[in-house]
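**Student:** Below are the sequence and a predicted model; questions follow.
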Amino acid sequence: MKLKIAIQKSGRLYDDSVALLKECGIRMNLGSNTLRVEASNFPCEVLFLRVADIPAYIEDGVADIGIIGENVHLEAQHDIEVADKLGFSKCRLSLAIPREHHYEGIRQFEGKKIATSYPNILAHFFAQHGVQADIHTISGSVEIAPSIGLADAVCDIVSTGSTLLSNGLKEVETVLRSEAIIVANKALSPEKKAIFEQLLFRIGAIKKAKNNKYILLNAPNDNLDKIVSALPGMKSPTILPLAQEGWSSVHSVVQEDDFWEIIEKLQAYGAQGILVVGIEKMIV
């Protein structure tokens, strides 16, 4: 029994997805123009598909799970399950208008022609804001629509914004913030569900590691209680006596978001020799 995993066959999402599977310890022999490959050390096979086709393949059971952009899932509207957000391949779906036009707010799109490859997401966004616009669905090269007179504005995926600028457009409204997600067929067999849970466990360990840092420091014993209170760790910090009397070595894990605030407290409490180490995997 093998779990069938669908990922993008080329592009940035392909690179990030393959990197994630490798971080999960899954070994694959990837050759040029490979469309299907079996892992050598995990019960799965990977299918390389057009990302827009992946939701339908998963709903139909051709693939069991897949890695796609959240924007693709919301636009496709297939009956599949979102199992986890992965934190990479982040982008946004935004509305953009010609650079020379002044922007006065969302109501400016009332009655206007908008070109996009994401008509369902955009229609929902406009409905939420009470705007009625004429949405033109285009598959590719959306940015040129205003310059050729096809539309007044566009709604497209933005990463850096350079493509919009090169086509004389400026970003004015964010419709959706998207990142890679892992989706699954809702009717997985118990055997495939068990394999999927193993994979999610590995992914969870990688995500926790990326969101945390391992720190080591020398602490004066007089302030040890204060330093420990600033370092909750996974349960509590590890404390070891140093050869120098009156000092201890303290080891702990801190979250990336709280890192600098905690470091400032540690320094105020007299901590010295603070070392910060990245974590490859984290299992709690």
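**Tutor:** That came through fine.
**Student:** from here on, contacts and neighbour counts on C-alpha atoms
**Tutor:** Fine.
**Student:** Please go through the protein and pick out the longest helix.
**Tutor:** Ranked by residue count and defined by DSSP state H, the top helix of the chain is helix 190-210.
**Student:** Residues touching that one, excluding its own?
**Tutor:** 1-3, 20, 23-24, 43, 86-87, 278-283 (C-alpha atoms under 8 Å, 6 or more residues apart in numbering).
**Student:** could you redo the last one with a cut-off of 7 Å?
**Tutor:** By C-alpha atoms under 7 Å, 6 or more residues apart in numbering, the surrounding residues in contact with helix 190-210 are 3, 24, 279-283.
**Student:** From the residues you listed, list just the buried residues.
**Tutor:** 3, 24, 279, 281 (16 or more other C-alpha atoms under 10 Å).
**Student:** Just the ones in helices from the residues you listed, please.
**Tutor:** Checked against DSSP H, these include nothing in helices.
**Student:** can I get those in JSON lines with distance to Thr34?
**Tutor:** Formatted as JSON lines, these follow (distance: C-alpha to C-alpha, whole Å):
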{"residue": "Leu3", "distance to Thr34": "18"}
{"residue": "Cys24", "distance to Thr34": "20"}
{"residue": "Ile279", "distance to Thr34": "32"}
{"residue": "Lys281", "distance to Thr34": "29"}
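**Student:** Second structure follows, compare the two:
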Amino acid sequence: MSKLKIAIQKKGRLSEKSLQLLEECGIKFPNGGGKLVATSTNFPIEILFLRDDDIPQYVEQQVADIGIVGENVLIESQKKIKPVQQLGFSSCRLSLAVPKETNYTDLSYFNGKKVATSYPNILSDYFQKNNIEATIEIISGSVEIAPGIGLANAICDIVSSGSTLFSNGLKEVEKIFSSQAILIASQNLDLEKQSLLNKLLFRINAVRKAKENKYILLNAPNNCLEKITQILPGVNSPTILPLAQKGWSSLHSVISEDKFWDIIDELREAGAEGILVVPIEKFIA
């Protein structure tokens, strides 16, 4: 039977989150001892641990069938591969930063300046679209020290919290784009491997939907059910079960994580009691 080969970053936060996602999808695999390849014991998938910058190339060349990378790496690589699905973790942004004492007003500041970056393709496109003529200094690693050592006037780099910029005397002035982890695939998957990818996507979506929703149980007097039902539509509609206490019922439903507290307040005002909220492990709609 054919195996789906997935390339993930061999170390770092993106690697940890990628492995966690596979585990939450019920995929078991040996992990440890510095191995560069691991084969799942219960799903036809083989994991390749690679440098993140190499993953797009490996997928394009079909050494790996699919991969998980940051969108910034995907766009910068300019490889002929297919973006499949954003994964909702490892969020960051690619930004321009200048020394904190700089009197920055707008993008025109960068005309005639030197900007250090590990993302020359993205930055070049951005400057071209905004009619900025600047010199791009390509460096890898420790981009933030470039202004301090006189290599450049500014930098373009990945930003998460901004603490690294601050500690190096820089300030963020322009956000180029937002990035997160994304699943990519070869443009030439055969039918069997495409079928395996579809099965993996089914599991990934079930895990992601579970994280975005909560299972809620509550008790309420029957004369409040109509109002509470309007607040709790559920997947189709709430499940209502009679309680041993006459005139009372138990309602079960699913609510969105981002609307959670607003809905709880509404439910209490509508007469709900004994509200119990439970995390969902998998959600298959």
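**Tutor:** Received it, and whenever you're ready, just let me know what you need. Predicted, not measured: the structure shown is a model, and the values here were computed from it.
**Student:** ok so, going back, switch the contacts of helix 190-210 of structure 1 over to a markdown table; also include distance to Arg36 of structure 1.
**Tutor:** Listed next are the contacts of helix 190-210 of structure 1 as a markdown table, based on distance: C-alpha to C-alpha, whole Å:
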| residue | distance to Arg36 of structure 1 |
| --- | --- |
| Leu3 | 13 |
| Cys24 | 19 |
| Ile279 | 32 |
| Glu280 | 28 |
| Lys281 | 28 |
| Met282 | 30 |
| Ile283 | 31 |
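**Student:** which among the residues you listed gets closest to Ser117 of structure 1?
**Tutor:** Of all the contacts of helix 190-210 of structure 1, Leu3 has the smallest distance to Ser117 of structure 1: 30.9 Å, by C-alpha to C-alpha.
**Student:** what's near enough to touch Ser10 of structure 1?
**Tutor:** Contacts of Ser10 of structure 1 (C-alpha under 7 Å, 6+ apart): none.
**Student:** Now the most centrally placed residue in structure 1: which helix or strand?
**Tutor:** For structure 1, the residue nearest the mean C-alpha position is Gly87 (2.4 Å; C-alpha atoms, centre = their mean). Under the criterion DSSP states H and E, no helix or strand holds Gly87 of structure 1.
**Student:** can you tell me which residues contact it?
**Tutor:** Counting by C-alpha under 7 Å, 6+ apart, Gly87 of structure 1 has contacts 179-180.
**Student:** Next, work out how far apart it and Gly69 of structure 1 are.
**Tutor:** 10 Å (C-alpha to C-alpha, to the nearest Å).
**Student:** now the helices for the stretch 101-250 of structure 1?
**Tutor:** For the stretch 101-250 of structure 1, applying DSSP state H, counting those that start in this stretch gives helices covering 119-128, 162-166, 190-210, 224-229.
**Student:** Please compute how far the longest one lies from its chain's middle.
**Tutor:** It stands for helix 190-210 of structure 1. Here helix 190-210 of structure 1 is found 16 Å from its chain centre; the criterion is C-alpha atoms, centre = their mean, to the nearest Å.
**Student:** Buried by neighbour count: which residues of that helix qualify?
**Tutor:** 192-193, 195-196, 199-200, 202-210.
**Student:** what do you get for the shortest one?
**Tutor:** Of the residues in helix 162-166 of structure 1, those scored as buried under the neighbour-count criterion (16+ other C-alpha under 10 Å) are Leu164.
**Student:** centre of the chain versus stretch 67-86 of structure 1, how much separation?
**Tutor:** Worked out by C-alpha atoms, centre = their mean, stretch 67-86 of structure 1 lies 12 Å from the chain centre.
**Student:** ugh, typo on my part, it should be stretch 40-54 of structure 1
**Tutor:** 18 Å.
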